[in-house]
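In: What follows is a predicted protein model with its sequence.
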Amino acid sequence: MMKSWMLAGFVVACATTSAFGQDYNGGAFCQILGPGPDVTLCELYDFGSTQRVNGGAWNGVASAVRVGTTSWNVGSAQLLWEQMPDPDHPKITMNIYRLMDGRFENIANHWVKHGYFALSDQQCSDAALGLCQGTNGTRLGLACTDTYSPSLNATTALLGPRYEVNPWSGTWSFSGSVFDIGGPSAYLGVRQLQVHDNDVSLVGNPGARYFAEGFYCTGDDICVYNSAAYKELFITAYQPDGRPIFVGESDRDTPPHQSFAMLAAWDKATLTEIAEQMPVIENVSPDGRAVVGAHVTDLGGGLWRYDYTVMNIDMDRQIDQFWVDLPAGVTASNLYFHAPMLHEEIYTYHNGGMSWGPPRDNDPWVGVIEADKVRWSTDAHDPGTSSNPIGWATAYSFGFTADTAPTTGTMGVTAYKPGAAGPITGATRAPSAGVNCPGDIDGNLIVNLDDLQDLLFSFGSPYSLDDLQVVLFNFGNDCTAP
């Protein structure tokens, strides 16, 4: 698997090819850790399609999926785990993703499960951590685990909309929440992972891979990147009513991959972390971060398809605009957009008896090709106007076709909620200015070992023996030289 990381900052792009520090638990992309609680997932299991959705926007055309999770405190302090209405408890989300033809898409998301009572189990262990140091249930002790079964994670009475939670601070208020004043009517599959039939059809999704992800959002955790984990899902058959039968990668005893799925499962993607302030420092920076993934497909005939997925990890201000810069003379076409359906969450915003929360909708973002960029946006923040920003632990996908090979370019986002002015920009894979440079596979206008590696990794599709000969013949050429 080929993966590269870039870092970016607020307003001014300051991207570099740099690696994050590794924390003790192996969770990649964490800065050097200080003392404190560090929650991770050591089990992700039982991905059964539980029931046919029989209400809401996807009545009769979707299936509800349940996932079990086991959290594990691998840090150096106890993790807060109070029970509602106290806000100091974990907020647990789940997603399902599809990777197909180079595109990584968020196809299902789950309402927030509000944690209660931390067990003092040791479902997972490590000699370096020692034995679980048990508590009274209001804290997750050092080296201790807590398991929520698939049925508990899908219990409607414990599920609230994501918009009620500030993912950066971990704060939440019982007052005015769905637990305080009620929510949308219940039906089979309500608030759970709803997977549309079209997204999991074997006929309509040839070669697709699927991933389930869990994420524990807490205010006192010292590393967000190992607070998520994922496993690959496999469809073995379908029930007579159309429900797919999912089988998770390996079994419950096999640990999940400790990472957000997009950061590790998207082959050959370039990843860029962006934030209002870089580096992001837990409990210090003004807001959290997002990650932008980029993947480029050579379509042949002088055309390349550029695919991007913007994942809001824990930015409370959310994202309402995304763009990629275009050099002069580049022709872009075939704009693409995908977002998961925010089932039921939008109804809690309506004024017909349910008036809390800012307006929200499922409207697709509007894409436009401008003179110097390709840009997508939803309606700007307005208390009286519905909109569809990228909320936390959620990923939206974008794409277009261009007539030049990739190089390192600039992309950017704007924050939805009011705050510091200006865009957040970073480096990514983007169309080049169109200089002809035979053998330059990665688009940096230099033919070197990186191009040979990229070609060999994708040899046979799309690259052939003829392409290999071009790289070898031009090896060492620097097309940036005068």
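Out: It's in.
In: Only C-alpha atoms from now on, for both contacts and neighbour counts.
Out: Will do.
In: now the strands for the stretch 51-200 of the chain?
Out: 62-65, 68-73, 79-80, 91-100, 103-109, 112-114, 139-140, 145-148, 159-160, 193-196 (DSSP state E, counting those that start in this stretch).
In: can you tell which of those strands is closest to residue 40?
Out: Nearest to residue 40 among the strands of the stretch 51-200 of the chain is strand 68-73; the distance by Cα to Cα comes to 5.3 Å.
In: any residues touching the closest one, and which ones?
Out: Residues from elsewhere that reach strand 68-73 (Cα atoms under 8 Å, 6 or more residues apart in numbering): 37-47, 79, 123-124, 140-151, 153, 214, 216.
In: What are the buried residues along stretch 195-204?
Out: Along stretch 195-204, the positions that meet the burial threshold by neighbour count (16 or more other Cα atoms under 10 Å) are 195-197, 199-200.
In: repeat for stretch 141-155
Out: Burial within stretch 141-155, assessed by neighbour count using 16+ other Cα under 10 Å, is assigned to 141-150, 152-154.
In: before we move on, the earlier item: kindly reformat the strands of the stretch 51-200 of the chain as TSV containing distance to residue 295.
Out: Supplementary listing: these in TSV, determined by distance: least, Cα to Cα, whole Å:
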stretch	distance to residue 295
strand 62-65	29
strand 68-73	30
strand 79-80	37
strand 91-100	11
strand 103-109	8
strand 112-114	30
strand 139-140	39
strand 145-148	35
strand 159-160	34
strand 193-196	24
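In: and here's the other structure:
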Amino acid sequence: MKTSFLLALPALAVGLASRDFAQANQVAGRDVQLFSLSTLTAMGRTGAFPNGNNGVAMSTTSCNTGTGNIPWNQAMSETHPMISFIVARREVGDTRITQISDRSFIKHGFFATNSPGCGTCQHPGSGSQLGVGCSDTYGTTNNGDNFWLGPPDEFDPWLGTWEATCSHFDKGEPPVAPAQQCDGLRSLTTGQATALGPVGHRINVLDSAFNTAAAGWAYQAQYNVVGEPELERDNNTAWRSFTPTWSAAQNRWNFAQPAGTTYNSILSAWPGATLVDAINGGDDGRVYVAFKVTGPVNGLYHYEYAVHNRDNHRGIDAFRLPICPSAHIVNVGFHDVDQNAGNAWTFANNGNEIAWTTDSNPLNWNSFFNFWFDSDAAPQFSTCLLDQDKQGAGLAQLSASVRTPQTVFNVYLGDGCSNTAPPVLFATGTPAAATIPNATFGFQSNGNTVLSPVTLFYGGIPGTQNFGGACNVYMGGWLGTGITVWSTAIADAFGNANFAVAVPNDPGLEGLEFRFQSLGFNGGGGPLFGSFDLSNGLNVRIGNAIPNCP
């Protein structure tokens, strides 16, 4: 039985991109709102804690805020609302937000109660339509009922259309005889739905996703109805915060849910991130991109991106970021919503662009993926590209303005060498660039043998000289002839050695370049001459008028 409507929540409409277009089947005046979101509940579980899996559901109330009735027919009629769900976790320090639920099945609406509570309800006289100003609530029992849950891939979220023939409901689970699988009649029975067990096709979340330190959690629901104009969809999606707690006595997770609902992509739950979006004109739906750049720490900026496909039917199979070709890119990562490491997107550094791509695991609607890396290049705004996966009308790529690694003052020349992890040399100061003048400029060499001497040397002749194995000196000449020792410091208890290299107020230095590298004594044995480690090389460009990207 449906729960009663409890509380109306204010809508916060967020319009982020131009919307002077219309999809092919839009119905003027059609507008459904996710009016209330509440009661995230663990409905059942399989496996023993802390290695189990949970079937989760949430309660949703919709409201017809448009000017005409909205079809609310039960399957196998094809005109009814769909409700989709996401559960996410904010990592410690809010470094990242990740989807911890699977790309779950979606709820097929089946009857409108046409209750009051969101305006003057104009009852249409039937539960097969949601009247103007009327509300309809599905409690957790209904939204978690496998009898009404179907695969998201059967639904076109852009047009709001679903084909009953040959659908999950038509075929049944397990499938009925072939002759009955595509006859347009429901074969999925209540008995089959019950046999799916306590988790089934409910929102699936592993114990391990809840049972971990985090900055916070959030859950989202979204309504889609056939023909709703894109301009009216900002109030279809909303999220709430929650905190999970395991109860051994109840053998279940309980969720504390403070008041407050936000109308937007669940990515807006990520503090400190910037949220932008992109849409394929009037041909397909909207994709959100949230990004955050932090640092530098030890000479590296950390770049984080999360991409949420709200209702783009064609899906996304590539995420492309322009970079300065001299940018050093390390510690690359990717996260999707399944447990299959074999279908992770492939990363490539193509010189002036880095890209993650897939030919088998696109970012489909009602899910979001994560992409991250570190770079020595400082951020600037530029345009990311998202390739559409399926063929179809409209553009082959979407675009959005994000921050990417574009500014390189000190060019990374190559890795160092060590029998363990090589020392890392990076520029320091405010700024960490050889501007004229810059009394704070200098270097730090990390990862050296503690309390051992470290020598900083430099030269102005380009070149790379190999001294065996992975040991390269990234400058031409020899010590005393083209290569000069700047100074020697003793590495501290953490293996760090600091060098002051103040830049004087001398305009004659403008445009000059010098290569720097550090040499550390390793009493335990190093690859260079049996006793030394080498850091990476840096090409330092001096001046105030040098280009941001060499």
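Out: Looks like it came in fine. Everything quoted here is computed from the prediction, not taken from an experiment.
In: that older thread, out of the strands of the stretch 51-200 of the first structure, the one nearest residue 368 of the first structure is which?
Out: Shortest distance between residue 368 of the first structure and the strands of the stretch 51-200 of the first structure, using Cα to Cα, is found for strand 103-109: 20.1 Å.
In: next one: the closest one to chain centre, how far?
Out: What separates the centre of strand 103-109 of the first structure from the centre of its chain is 8 Å, taken as Cα atoms, centre = their mean, to the nearest Å.
In: what's in contact with that strand?
Out: Contacts with strand 103-109 of the first structure, where a contact means Cα under 8 Å, 6+ apart, come from 93-99, 192-195, 199, 262, 266, 295, 307-309, 338-342, 394-397.
In: what's the neighbour count on the aligned partner of residue 52 of the first structure in the second structure?
Out: By TM-score structural alignment, residue 52 of the first structure lines up with residue 45 in the second structure. Number of residues near residue 45 of the second structure (other Cα atoms under 10 Å) recorded here: 23.
In: Same question for residue 247 of the second structure.
Out: Residue neighbour count, defined by other Cα under 10 Å, stands at 10 for residue 247 of the second structure.
In: Map it across to the first structure for me.
Out: Residue mapping for residue 247 of the second structure onto the first structure gives residue 238, with TM-score structural alignment as the criterion.
In: In space, what's closest to that match - neighbours in sequence excluded?
Out: Once flanking residues are discounted, residue 238 of the first structure sits nearest to residue 244: 4.4 Å by Cα to Cα, 6 or more residues apart in numbering.
In: so the one you found makes contact with residue 51?
Out: No. Checked against Cα atoms under 8 Å, the pair residue 244 of the first structure and residue 51 is beyond contact range at 10.0 Å.
In: Now list whatever residues contact both of the two.
Out: When contacts are counted by Cα under 8 Å, 6+ apart, residue 244 of the first structure and residue 51 have residue 63 as shared neighbours.
In: For the two, work out which one has more neighbours and name it.
Out: Here residue 244 of the first structure and residue 51 are compared on neighbour count by other Cα under 10 Å; more neighbours surround residue 244, at 25 against 17.
In: can you tell me how far the more buried one sits from residue 201 of the first structure?
Out: For residue 244 of the first structure, the distance to residue 201 of the first structure (Cα to Cα, to the nearest Å) stands at 8 Å.
In: quick one: common contacting residues for those two?
Out: The overlap between the contact sets of residue 244 of the first structure and residue 201 (Cα under 8 Å, 6+ apart) is empty.
In: List the residues that contact the residue mapped onto residue 328 of the second structure from the first structure.
Out: With TM-score structural alignment as the criterion, residue 328 of the second structure lines up with residue 331 in the first structure. For residue 331 of the first structure, the set of contacting residues under the criterion of Cα under 8 Å, 6+ apart consists of 402-403.
In: Give me the residue at the spatial middle of the second structure.
Out: For the second structure, the residue nearest the mean C-alpha position is residue 306 (1.8 Å; Cα atoms, centre = their mean).
In: about what we covered before: got JSON lines for the buried residues of stretch 195-204 of the first structure, with distance to residue 435 of the first structure too?
Out: What follows is these, written out as JSON lines (distance: Cα to Cα, whole Å):
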{"residue": "195", "distance to residue 435 of the first structure": "44"}
{"residue": "196", "distance to residue 435 of the first structure": "43"}
{"residue": "197", "distance to residue 435 of the first structure": "44"}
{"residue": "199", "distance to residue 435 of the first structure": "39"}
{"residue": "200", "distance to residue 435 of the first structure": "41"}
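In: ok, back up a step: just flag the most distant two among the buried residues of stretch 141-155 of the first structure.
Out: For these, the maximum inter-member distance is 26.9 Å, found between 142 and 154 (Cα to Cα).
In: how about the nearest residue to the aligned partner of residue 95 of the first structure in the second structure, chain neighbours excluded?
Out: The pairwise alignment with the second structure assigns residue 95 of the first structure to residue 86, based on TM-score structural alignment. Closest residue to residue 86 of the second structure apart from its sequence neighbours, by Cα to Cα, 6+ apart: residue 220 at 5.1 Å.
In: Residue 309 of the second structure reaches residue 365, doesn't it?
Out: Yes. Under the criterion of Cα under 8 Å, residue 309 of the second structure makes contact with residue 365 at 4.6 Å.
In: Could you name every residue contacting both of those two?
Out: Both residue 309 of the second structure and residue 365 are in contact with residue 315, where contact means Cα under 8 Å, 6+ apart.
In: For residue 45 of the second structure, which non-adjacent residue is spatially closest?
Out: For residue 45 of the second structure, ignoring the flanking residues on the chain, the nearest one in space by Cα to Cα, 6+ apart is residue 54 at 4.4 Å.
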